[in-house]
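*Asks:* Curious how this folds, go ahead:
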Amino acid sequence: MDAAVESGRLAALHRLEVVNGNTEDLDTVTRLVASHFDVPTSYISLIDSDRQWLKSRFGVEYEIVERDASFCTHTVAAANLLVIEDTTLDSRFCDNPLVTGPAQIRFYAGAPLITPEGYAIGALCLMDRQPRRLDAAQRAHLQELAAFVMSHILLRRTVGRVDPVSGMPNKYQLAEDLAALQKAAAGQRRVLAYVDMPDTSSAFEIATVLGVAVYDKLVRNVSQKIKDMVDGAADVYHIGDTRFGLLSRHGDTAAFCAQLRGLDLLAPVESMNVPINLLSFGGILDFEVGPGVAVDAPRKALSAVHQALMGQQRWSVYSERDDVSHQRSFRLLNDMHQAVKGEGFRLMYQPKLDLHSGEYKGAEALLRWDHAELGAVPPMEFIPLVEKTALITPLTDWVMRNTLAEMRGWHARGYPVKIAINFSARNFEEPRIAQRLHAACVEFGIEPRYVEIEATEGVWMESPSALRTMHEIRELGMGIALDDFGTGYSNFSYLQQLPATVVKLDQSLIRNLCSNPRDQRIVRALITLAKGLDYRVVVEGVETRETLEMITEWGADEAQGYLLDKPLTPLDFERRLMAGAAVPA
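*Replies:* This is a model prediction of the structure:
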């Protein structure tokens, strides 16, 4: 695309303020489009400089796609309808990760969203996992619907200062009112509170079980309830599907904060004669009106309500420390896109000592991140973040492929080590993850018996598909280890259902083993139980020779910990294999 055209297109996109805006009011459109065309997936996408944003979607979970992998990039470039009846037969798309990966997209149709200036800023799209055809009438209808979506976006930008469901001022009006405060009330104090009522999960359940009409009526009733409760002390805004903003008008901010905390938000709310109990979470920001408040205050109020949600608190007051933490988390997730491409991630390998032979026969692959500006980011910080997003799939693939590549070299040089790879709960829910594992083993020439997949204890209880995936992986000949065993569910009845081959005793059980007789009895009993069920037992966190001698006597099979070795680079791990076992005295 011509640079000048692209620059104008991006400017038109950002002028509409829709990339970072709430587009939940378009969700009805995507649902209806999917139903009308009888496809499982419909979405409205916006093409930014480096990525595609799925701003309203039906039948798809991910929200962001790299622009290079986006189908809609081609629709926008042509500024015309694009229909791919079978992606596997189209040279432009047959190798696309959305086609070859878990999504398995076989059909795509996209009608561009054209601004009055003639720029294509995105598309209204259809997708399916099987080839399809669109006749001339259907193609014309899709283009008409795309024009409707574009008109809706333009109308909302021009007039959209009132929420269509509740009839209350929305977040755009809140932004304007905050900007006006900068001139009219500079130096004065105000309170901005965000209230989530109901919470997102409850909202989804209500809409699913009782229907959209009941839900919309509920939203209107909640809006009125909050407005009545503040009794003129604040302006009330409907700033999101389930989120309301309260901006104090004047007076004592401490008194208004106390008034907020005293609101009876737990009382049932009726919708079409159905009383509904609602959870609510609120964040409070007491601030001084000054420059930048229109941007800064909503962000800080959002940080406060996020903290309330995370802590399951009715109210949370803005904390700068928590805000900094949230901003760091957001940056890490944003920067992870580049890291997955190999810019900062690396693997370390913590050796496992075979307690029967005294040899090192395997290791656990451990992911490390050296951020270009933030330095070393602890795994306990970034892994829980990525596990909540679609990035967990490419990240796990990166770990898997790089581990197998290292193994190929070690095996070729005469060190047939078994390596354990950690999977998250979401990995076990991915379709075809077992097939991807097998394909990667074939590609790198690694026999599956040399691969072990580690699952945190209890992952099999979180999703019915997780247990099924574990069985599929086991049928490939790979081992499955239950990580952190003894710290979570410890539901022994489940052990009979699991295809696991290894249990790993968590280091928290081992830390005080030498000085705590009770811990000794627990660990010994766990080893005896696991061995009696034909599991191999790996003990983590071995840091003293006395601990090593105890677990060896009790029948453990393998050990890992700083007594034996810290996590090593691939080169140092190979040197360890060459040197053989050498346990410090």
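
*Asks:* drop to CA atoms for contacts and neighbour counts, all remaining ones
*Replies:* Noted.

*Asks:* can you pull out the strands in the stretch 101-250 of the chain?
*Replies:* 107-114, 120-128, 189-196, 234-238, 243-248 (DSSP state E, counting those that start in this stretch).

*Asks:* Gln338: which of these is closest?
*Replies:* strand 120-128 (23.5 Å; Cα to Cα).

*Asks:* Tell me the helices and strands packed up against that closest one.
*Replies:* helix 3-15, strand 41-47, helix 72-78, strand 107-114, helix 136-159 (3 or more Cα pairs under 8 Å, 6 or more residues apart in numbering; DSSP states H and E).

*Asks:* Can I get those in JSON lines including distance to Thr569?
*Replies:* As requested, those are exported to JSON lines (distance: least, Cα to Cα, whole Å):
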{"stretch": "helix 3-15", "distance to Thr569": "44"}
{"stretch": "strand 41-47", "distance to Thr569": "40"}
{"stretch": "helix 72-78", "distance to Thr569": "40"}
{"stretch": "strand 107-114", "distance to Thr569": "44"}
{"stretch": "helix 136-159", "distance to Thr569": "52"}
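
*Asks:* Another sequence for comparison is provided below:
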Amino acid sequence: MELTTQRFKYKRLFLLIIFVVLLPIICEELLIQFYHLDFKNKIWYNLLGTSIMLLFSIPIFIYLIQKTERTASSLQKQLIENDKIHQKLTLSNIELDYNANHDFLTGLQNRYRLFQVLDKMAAKRSELAILFIDLDRFKSINDTMGHLSGDIFIKMVSIRLKQAIPMGAQVFRHGGDEFVIVSELPNSRAVEIAEQILNAFKEPFEVNNTLLYTSASIGISHLPEHGSDSVTLLKNADRAMYRAKEAGGNSYKVFSQLAEDDDQKQLILENDLRNACETEQLLVHYQPVIDLSTGRLKSFEALVRWKHPDLGLIPPGDFIPVAERSGLINEIGTWVLESACEQVKQWHYLNDTLGLAVNVSIRQFRNPQFPSVVRDVLEITQFPPHLLILEITESMMQDDYESVRIIEEIRALGVKLAIDDFGTGYSSLSKLGFLPIDYLKIDRSFTMEMLTHPPIQSIVQTIIDMGRNLDMELIAEGIEEEGQSSILAECGCQFGQGYLFSKPLPAEEIETAYCLSSLLKVN
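*Replies:* Just a heads-up that it's a prediction; the model follows:
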């Protein structure tokens, strides 16, 4: 518009110079020369010049006035159009800004806006609470009902969250089935808000005429105890939420630095354990199993140990759970089985009746290839299958079909099976009668209480009688006193192990302590 005005300005100046100045002068001279005009009084020249100038200037002025009016009208229209365009751009910018800061599905403020709000609040406030919410079992709802129903469900959740939180708190959609509530109320009220949210989820959601039930896992972090910036506060609330989810969901957890330090230690331990598998830091210790009626050595239980280069000997209770979670247990379990078979096979040159018991983790047992792994180890080490006992726990028998299939494949190899820590799990006695189990191992918790709590002795007697009636042999763990050993023998328990006989020892010490050239009574 400004360029158009500028162009018209120059054009008008050009026309005025031509028609008001140049053409009248040229025309006047031509008339004087053509008609040989010679006026005595100069006023006639002035009249002639004025007339000629008016002749040329009046039309051009009329033209310029009309042109000016048209230009002004055009400019006015352009201004109106520009104003409309400006209004549209303003609305478009407002819409873009809203979309950039709000979730398109729920209309809640989104993750981008969350960080903006948190950064401002964290810089100004002395107290601030973050509640990180994750829906329990949302994936199953989404998979079962479909994504469209899942979207409807998320919308309904967002509405219920807004209704559940008090004034002074606002809800954001972090993404997926995750929501974040920022509370400006005193930090002490964060737990109250979490409880209100959990109560709000007790009522079902109706989606497409179907009632859907869900719960939530909530993690809480506070400013300034758990962080001073948005990133740290959200991260710690997220970590606390995962702890709530690991605890079974439908609960809340407040961030704990002690728990985080423990997780960090577990992560370091996992990394070190991976290195231990590669650098031969793992050892196998052997604990003797004794015939309680004769005192003679029957077999050994192989127990893995970890000799950490910095921390020394790490107990299995500290690193076996780490191996289970990380999946390293399969590799470690196979190594222990093969190493122990090789070692006891060497002792068979002196005593070919020695048995070997090896613990099996639930992840090993659930591996469809586990029977093949056992078969391969037996072939490599040439260990007699009938002298190998694999110890499983009661919880491994929960899946009837899979448990029976694996047990039958192992038994087909000639290997025997024992239920470890019997009496502490959740197995059904009806299943026990149908599974081909060779040994029941009485848990140390029963053995250690036998002398001080007479009812425990009755429980032990019941376990022994049941095992014998099912044609199973009994092994008692944790024997530390002669009285325990005597009572177990009197009750009919055939075998036992514990510190009364020997603690788990490295292979070299076993060879020294037990002259394997003959079956000798334990000193």
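
*Asks:* Identify whichever of the helices and strands packed on strand 120-128 of the first structure lies nearest to Ser508 of the first structure.
*Replies:* For Ser508 of the first structure, the closest of those is strand 41-47, at 45.2 Å, according to Cα to Cα.

*Asks:* Give the aligned range of the closest one in the second structure.
*Replies:* Under TM-score structural alignment, strand 41-47 of the first structure corresponds to no residues of the second structure.

*Asks:* returning to that earlier point: which one of the strands of the stretch 101-250 of the first structure lies nearest to Gln435 of the first structure?
*Replies:* Gln435 of the first structure sits nearest to strand 120-128 of all the strands of the stretch 101-250 of the first structure, at 20.9 Å, using Cα to Cα.

*Asks:* so that closest one versus helix 3-15, what angle?
*Replies:* 80 degrees (axes from the mean of the first three to the mean of the last three Cα atoms, to 10 degrees).

*Asks:* which stretch among the helices and strands packed on strand 120-128 of the first structure comes nearest Thr528 of the first structure?
*Replies:* Among those, strand 41-47 comes nearest to Thr528 of the first structure, with 50.7 Å by Cα to Cα.

*Asks:* ok so, going back, so which of the strands of the stretch 101-250 of the first structure gets nearest Gly479 of the first structure?
*Replies:* Ranking those by their distance to Gly479 of the first structure (criterion: Cα to Cα) puts strand 120-128 first, at 34.6 Å.

*Asks:* In the first structure, which strand is the longest?
*Replies:* Using DSSP state E, we find that the single longest strand of the first structure is strand 360-371.

*Asks:* Does anything pack onto that strand? Which helices or strands?
*Replies:* Partner elements for strand 360-371 of the first structure (3+ Cα pairs under 8 Å, 6+ apart): strand 345-354, strand 375-377, helix 379-386, strand 418-423.

*Asks:* can I get the ones you listed in TSV with distance to Thr547 of the first structure?
*Replies:* As requested, these are arranged in TSV below (distance: least, Cα to Cα, whole Å):
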stretch	distance to Thr547 of the first structure
strand 345-354	14
strand 375-377	30
helix 379-386	26
strand 418-423	23
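
*Asks:* could you redo those as TSV and give each row distance to Asp565 of the first structure and mean neighbour count?
*Replies:* Listed next are these as TSV, based on distance: least, Cα to Cα, whole Å; neighbours: other Cα atoms under 10 Å:
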stretch	distance to Asp565 of the first structure	mean neighbour count
strand 345-354	7	22
strand 375-377	20	12
helix 379-386	19	14
strand 418-423	16	22
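
*Asks:* so which of those gets nearest Gly211 of the first structure?
*Replies:* helix 379-386 (32.5 Å).

*Asks:* mean shift between that closest one and the second structure?
*Replies:* By mean Cα distance after the TM-score superposition for the first structure, the fitted helix 379-386 of the first structure averages 2.9 Å away from its aligned residues in the second structure.

*Asks:* Good, we can wrap up now.
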